[in-house]
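Enquirer: Just to be clear, the model below is a prediction. Sequence and coordinates:
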Amino acid sequence: MKKLINDPLRVADEEVEGFVKAFPSYVKKLEDVRVVVRKNAPVQGKVGILVGGGSGHEPFWFGYTGEGMYDAVIVGEIFSSPTPDAAYKGTKAIDGGEGVLYLLGNYEGDKMNLGISKERAEAEGIPIEIVNVTDDVASAPPSQAQERRGIAGNLFVIKVAGAKAEQGGILEEVKNAALKANSNTRTMGVALSPCILPATGRPNFTISEDEMEIGMGIHGEPGIERTKVKSADEVAEILTMKVVNDLPFKGNDEVALLLNGLGSTPLQELFILFRKIEEILTSKKIDIHKALIGNYCTSIDMMGCSLSLMRLDDELKELFDAPADTPYFKM
């Protein structure tokens, strides 16, 4: 294993320290917990938004803390859930008197620990709502969509909910905006290599040099098909059709698009993929309102990518286009 780290067991802590030092005009860290909040938190009269999960997905989760996105981020160790105490302290730090929305990736550990935090906060009079993002079409069939994982499509849900909160929406309105974004978002990924876990120095799964796995999760969860590596155009068609057919997206739909690298896939390859994705969507008369291409939700140093689409109506389009100013996402 070759990594520029110190103690493998302090990677998450030292990452937080570096991030906060790099962006002091955007964020601040709470004492004694791995919690980062926007610099001006709490914002009085505004619904607070708290997100979180395991570290290892940079620039998720820290990178999108700020105006127009979320107010607090809590992270666990690599690929591990944050603690109930961190969630509770993050909630308290961003409570501006209008309640707090938790946006989660629908992983059991996150749901359990933030559920404990929710009970503690509500006992003190802070209203809490929870939305579980479920964009990963590979993780469960449409009939069990509520069991799907949240992956890169989290970004769309966060953007929409963050804009609604920034505009002064009440807690129920912010929650409903998040639910609407989630129900209109679908993602499918492909992995070409594992990631190397710093604590062990070993890959989190094995795959042959000539293989790829369609639908693999961002923590190495099994996908839906392992095949020989295909060409960029073939991969683009697989991902696009899996996403389009699931909602389904139809002609005259307008979408926001995210082509997300998983850590070690160069932009060169993402743009090669996008040229084919755009061609397929255009042939189906699906209009790309805006495309985001790059590393937004990674899996440490995994090779691969994911494609997310969010179908837009007037409300979602306005919220998606609303201003945002964070270290790694601006609109």
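Expert: Thanks, I have the structure now. From a predicted model like this one, the values you see are computed outputs, not experimental measurements.

Enquirer: For the rest of this, base every contact and every neighbour count on C-alpha atoms.
Expert: OK.

Enquirer: residue boundaries of the strands in the protein?
Expert: 27-29, 35-38, 48-55, 72-78, 100-104, 128-132, 185-191, 196-197, 202-203, 211-214, 225-228, 254-261, 287-294, 304-312 (DSSP state E).

Enquirer: residues contacting the residue lying closest to Pro127 once chain neighbours are set aside?
Expert: Leaving aside its sequence neighbours, Pro127 sits nearest to Gly99 (CA to CA, 6 or more residues apart in numbering; 4.6 Å). By CA atoms under 8 Å, 6 or more residues apart in numbering, the contact list for Gly99 reads Val47, Gly48, Ile126, Pro127, Ile128, Leu171.

Enquirer: Next one for the comparison:
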Amino acid sequence: MKKILNNPADYVDEMLDGLCAAHPESYRRAGESGRVIVRADAPVQGKVGVVSGGGSGHLPTFTGYVGRGLLDACSIGNVFAGPSVGDCVDAMRAADGGAGVLRLYGNYGGDRMNFDMAGELLEMEGMESTTVLVADDIASAPREEKAKRRGVAGLLYAYKIAGAMADRPGATLGDVTAAARKAVEATATIGVALTPCIVPEAGKPTFTIAENEMEMGMGIHGEPGLWRGPLKPADAIVAEMMERLLADTGIGRGERVSVLVNSLGATPHEELYILYRRIAQELADKGITVTFPLVGRYATSMEMAGASVTLFRLDETLESLLRAPAHCPFWSV
């Protein structure tokens, strides 16, 4: 595989330079290291700040979702490596409008440790903060061990719901935290990988997989999935993904869901729509109504070929927050 880059060690910083140069109305860099992306008008005084963070290599997740009605700031690490404690501190400070800060990020050990340390440091200075972990990857742990699951593409829904609640006049840190937790509980994701990707500083594929193989449930960093075997037709892939998602969530007839069909990086929109076509048919056959479908690149893994499917169980409150205005260069409502 070939990559367009200069020095691999400069990959993330040059990417952030380009991101902010292309979208100065939306993003600015902050923090001592420059590894914090902040909403152009942040902090918004009197509003709860919503902060996230994670490794590079997943655009638009994480930094891409800084914007109105979404995140106020985001710390970013090297490719597939979490942000530093200092960057987490700087992101929280940049988002603090005096009403407290929610730390909202994926359930990964390094991210948890560094955000926890950042929170403790700033709480000692008087900042009020809370944490909500996104753990939507149903392939990474059984339902009875849901707290061990990884956070993947379902982060998008948590960002949207928390950001929309934070924009409501008078919303407190408790309100925003409760909304984010409700979103996480309503979200389930499973993915399928077809090819590996290359971390620039490593210069070689993260794993190997045969040309005629697929892996169900592989994580966004190449974590082992549920099984590996011959590549199946699109409808057969959807059948297994939907069976697993519906069994895990218990979503059934008469309910409403949003569906996210996400490219892991290299999979084109045409193939995503082939998947969505069958997903929509299966849900309709089961009496489940799809509203607000999302199809595209929302949470990638460099140039990995593959896709993930997320079901987001809706009620009146969550649907209202999902439909609330939001804007960043990668997604607007």
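Expert: Nice, thanks for sending it over. Just so it is clear, the model here is predicted, and its values are computed rather than measured.

Enquirer: circling back: go through the contacts of Gly99 of structure 1 and name the one nearest Thr65 of structure 1.
Expert: Closest approach to Thr65 of structure 1 among the contacts of Gly99 of structure 1 (CA to CA): Gly48, at 11.6 Å.

Enquirer: Hmm, Ala93 and that closest one touching each other?
Expert: No: in this structure, Gly48 of structure 1 is not within contact of Ala93 by CA atoms under 8 Å, at 9.3 Å.

Enquirer: Counterpart of Thr317 of structure 2 over in structure 1?
Expert: Mapped onto structure 1 by TM-score structural alignment, Thr317 of structure 2 lines up with Glu315.

Enquirer: Can you tell me how far its match is from Ala41 of structure 1?
Expert: Distance, Glu315 of structure 1 to Ala41 of structure 1, using CA to CA, to the nearest Å: 27 Å.

Enquirer: Which of the two has more residues huddled nearby?
Expert: Higher neighbour count among Glu315 of structure 1 and Ala41: Ala41, with 17 against 13, using other CA atoms under 10 Å.

Enquirer: Give me the residues contacting stretch 155-173 of structure 1.
Expert: 45-49, 67-70, 98-101, 103, 129, 133, 174-175, 177-179, 181-182, 185, 310, 316, 319-320, 322-324.

Enquirer: From these, which land in helices?
Expert: Val174, Lys175, Ala177, Ala178, Leu179, Ala181, Asn182, Leu316, Leu319, Phe320 (DSSP state H).

Enquirer: for the residues you listed, which one is nearest His57 of structure 1?
Expert: For those, the nearest to His57 of structure 1 is Asn182 (19.6 Å; CA to CA).

Enquirer: Map the closest one onto structure 2.
Expert: Aligned partner of Asn182 of structure 1 by TM-score structural alignment: Val184.

Enquirer: Val134 is in contact with its match, correct?
Expert: Yes: shown here, Val184 of structure 2 and Val134 form a contact pair, counting by CA under 8 Å, at 5.8 Å.

Enquirer: Can you check which residues contact both of those two?
Expert: With CA under 8 Å, 6+ apart, Val184 of structure 2 and Val134 have common neighbours Gly154, Ala158.

Enquirer: which of those two has more neighbours?
Expert: Between Val184 of structure 2 and Val134, counted using other CA under 10 Å, Val134 has the larger neighbour count: 29 against 24.

Enquirer: wait, isn't that one in contact with Leu155?
Expert: Yes: under the criterion of CA under 8 Å, Val134 of structure 2 makes contact with Leu155 at 6.2 Å.

Enquirer: Name the residues contacting each of the two.
Expert: Jointly contacting Val134 of structure 2 and Leu155 under the rule CA under 8 Å, 6+ apart are Tyr105, Gly106.

Enquirer: so what's Pro323 of structure 1 up against?
Expert: So Pro323 of structure 1 contacts Gly68, Ala163, Lys330, Met331 (CA under 8 Å, 6+ apart).

Enquirer: Please identify which pair of those lies farthest apart.
Expert: Ala163 and Lys330 (12.1 Å).

Enquirer: Overlap in contacts, those two.
Expert: Pro323, Ala324.

Enquirer: quick one: which of the two has more around it?
Expert: Remark: of Ala163 of structure 1 and Lys330, Ala163 carries more neighbours, 25 against 14, as counted by other CA under 10 Å.

Enquirer: any idea what the more buried one aligns with in structure 2?
Expert: For Ala163 of structure 1, the aligned position in structure 2 is Ala164, judged by TM-score structural alignment.

Enquirer: what does Gly261 of structure 1 give?
Expert: Per TM-score structural alignment, Gly261 of structure 1 is aligned with Ser263.

Enquirer: what about that match, how many neighbours?
Expert: For Ser263 of structure 2, using other CA under 10 Å, the count is 29.
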